[in-house]
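Chemist: Any chance you can model this:
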Amino acid sequence: MTVWDRPEPPTRPVPLDRERIVAAAVALADEGGLEAVSVRKVAARLDAGPMRLYGYISTKEELFDLMVDEVHAEILPEEQARDWREALRLLAHRTRQTALRHEWLADLLGGRPSLGPHGLAVTEARLAALDGLADIDTVLRAVETVGAYVTGAIRREIANLRAERATGLSKHDWQRASGPYVTTMLATGRFPALTKAVHDGTDVDAETSFTTGLDWVLDAVAAKLARPPV
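Modeler: Below is the predicted model:
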């Protein structure tokens, strides 16, 4: 029996339910990352004994599953997209925005699918965007491809944000501090492609980079959808 269909125990002197437990866990993770979340810490925030929580969750992994599903509710758009491309683009951007609000989510993306009601609704929205446009295997590979890009881009962006906080250096500060070393290495002539990228490439912000890469991935999906079946 999963955490999703296991009934909650009856209420006791300190009112508890999974909704309150998950809200407390999400708040702790937002403040200090996943390492700040434990059954003991969640119980302390709720002014309850840790053993009380085990009536609602069996393991910390179940708690993480509930947390992921809770924030997946923020990914679902209220508006109706005009076509499949807009639908997948909107879901991708909302996933990024949700991860930026809850950075710990990046650590849990890309594993097994979220089986909670909100996670299933997000998966349904992604699949439904392409429903009827190709055979189901093509739809699945397209959704997986877009998802892999989104997950990778989000993880890279959040890793950079964490590095900035850990070092106290912004991206541009880090580039300036690393400049002399990079200049010396490029002067060896061993890295001609990298030299061209450093000297001639355009530096863009994280959102522009995410949007550009996403559009390229969606272009590839569109080309696959337009190809007649063999």
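Chemist: all contacts plus neighbour counts: C-alpha atoms, from now on.
Modeler: Fine.
Chemist: how much space between residue 65 and residue 117?
Modeler: Distance of residue 65 to residue 117, given as CA to CA, to the nearest Å: 11 Å.
Chemist: higher neighbour count, these two?
Modeler: Set residue 65 next to residue 117 and count neighbours by other CA atoms under 10 Å: residue 65 wins out with 20 against 15.
Chemist: Could I get the contacting residues of that one?
Modeler: Residues near residue 65 by CA atoms under 8 Å, 6 or more residues apart in numbering: 114, 116.
Chemist: And it, which helix or strand is it part of?
Modeler: helix 60-72 (DSSP states H and E).
Chemist: in that helix, what's buried?
Modeler: Buried residues in helix 60-72, defined by neighbour count with 16 or more other CA atoms under 10 Å: 63-72.
Chemist: Just list what whichever helix or strand comes after it packs against, helices and strands only.
Modeler: For helix 60-72, the following helix or strand on the C-terminal side (DSSP H and E) is helix 84-101. Applying 3 or more CA pairs under 8 Å, 6 or more residues apart in numbering; DSSP states H and E, one finds that helix 84-101 makes contact with helix 117-130, helix 136-167.
Chemist: relative to helix 60-72, how tilted is helix 84-101?
Modeler: Angle, helix 84-101 to helix 60-72, by axes from the mean of the first three to the mean of the last three CA atoms, to 10 degrees: 120 degrees.
Chemist: compare with the first, here's sequence two:
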Amino acid sequence: MVVWERPEPPSRPVQAPLSRERIVRAAIRLADADGLEAVSLRKVATELGAGPMRLYGYIASKEELLDLMVDAIHAEIRPVGDDWREMLNSLAETTRRAAHEHEWLADLLGGRPQLGPHALARGEAVVSAMSGIGVDDVMPVVSAVDAYVIGAVRREIAARRAERATGMDEERWQRSLGPYLERTFATGRFPALATVVRDAAHWDADHTFRIGLAFLLDGIEARLSR
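Modeler: From the prediction side, this is the model:
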């Protein structure tokens, strides 16, 4: 029986009352502060002022805890829209926002299937909005958007972590490596890359994400119109 179907133990009048929701919220606080490395059943128990063994009445393993944490954040991903394109755009934006607010989420998206009640509610809203678009199976369309978002947010979160670790933001990184790139491009071995680096627009992360998403949705729309 999966964790979402398994009943919780009956509540008892103890000094530190527990529930799955309290356990999951404590784990999310730890992960938000210090990453997934800070999450263990022992540390969550300490956060709640309870003995670690009491948590096993509610959650059987750390893997279950991670599943519950991801599903709890899916409650914050509430895509809306009047048509399929608005819905998919909203899905992408709200997923990205949640990953930026909870960096650890980027490490777990796209792994095990997300089948908790909040994830299923998100899927129901998206699939319902796409009914009647002219394809027998809408899941490859949704999966394409999910894959784009997961790739984009992982890259953004990795850049944010690297900046924290090195103290080098993108501008300082470009200044530090600029002379090397100029010498390399001067060899004439990489003319296409040299043109892009020298002449192309350099957008911030928000604009880059939205332009890429627009290209993807335009491609989906072109495919659907055929």
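Chemist: which residues does residue 51 of the second structure contact?
Modeler: Residues in contact with residue 51 of the second structure, defined by CA under 8 Å, 6+ apart, are 42, 45.
Chemist: ok, back up a step: I'd like the helices and strands packed on helix 84-101 of the first structure as a markdown table, with distance to residue 35 of the first structure appended.
Modeler: Converted to a markdown table, these look like this (distance: least, CA to CA, whole Å):
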| stretch | distance to residue 35 of the first structure |
| --- | --- |
| helix 117-130 | 23 |
| helix 136-167 | 14 |
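Chemist: still on that earlier bit, which one of the buried residues of helix 60-72 of the first structure is nearest residue 88 of the first structure?
Modeler: Distance to residue 88 of the first structure, by CA to CA, is smallest for residue 72 among the buried residues of helix 60-72 of the first structure, at 15.0 Å.
Chemist: Tell me the counterpart of that closest one in the second structure.
Modeler: Taking TM-score structural alignment, the alignment pairs residue 72 of the first structure with residue 74 from the second structure.
Chemist: Might one say that that match is in contact with residue 114?
Modeler: No - counting by CA atoms under 8 Å, residue 114 is not a contact partner of residue 74 of the second structure; they are 9.2 Å apart.
Chemist: quick one on the thing from earlier: just say which of the helices and strands packed on helix 84-101 of the first structure is most tucked in.
Modeler: Ranked by mean neighbour count, those are led by helix 117-130 with a mean of 18 (mean count of other CA atoms under 10 Å).
Chemist: Now that helix on the second structure. Mean distance?
Modeler: With mean CA distance after the TM-score superposition for the first structure, helix 117-130 of the first structure departs from the second structure by a mean of 1.3 Å once superposed.
Chemist: just to revisit the earlier point, so which of the helices and strands packed on helix 84-101 of the first structure gets nearest residue 215 of the first structure?
Modeler: helix 136-167 (9.9 Å).
Chemist: Just want the angle from the closest one to helix 117-130.
Modeler: Put simply, helix 136-167 of the first structure runs at 130 degrees to helix 117-130, going by the same axes, to 10 degrees.
Chemist: who touches stretch 114-121 of the second structure?
Modeler: Stretch 114-121 of the second structure has contacts (CA under 8 Å, 6+ apart) with 4, 67-68, 70-72, 74-75.
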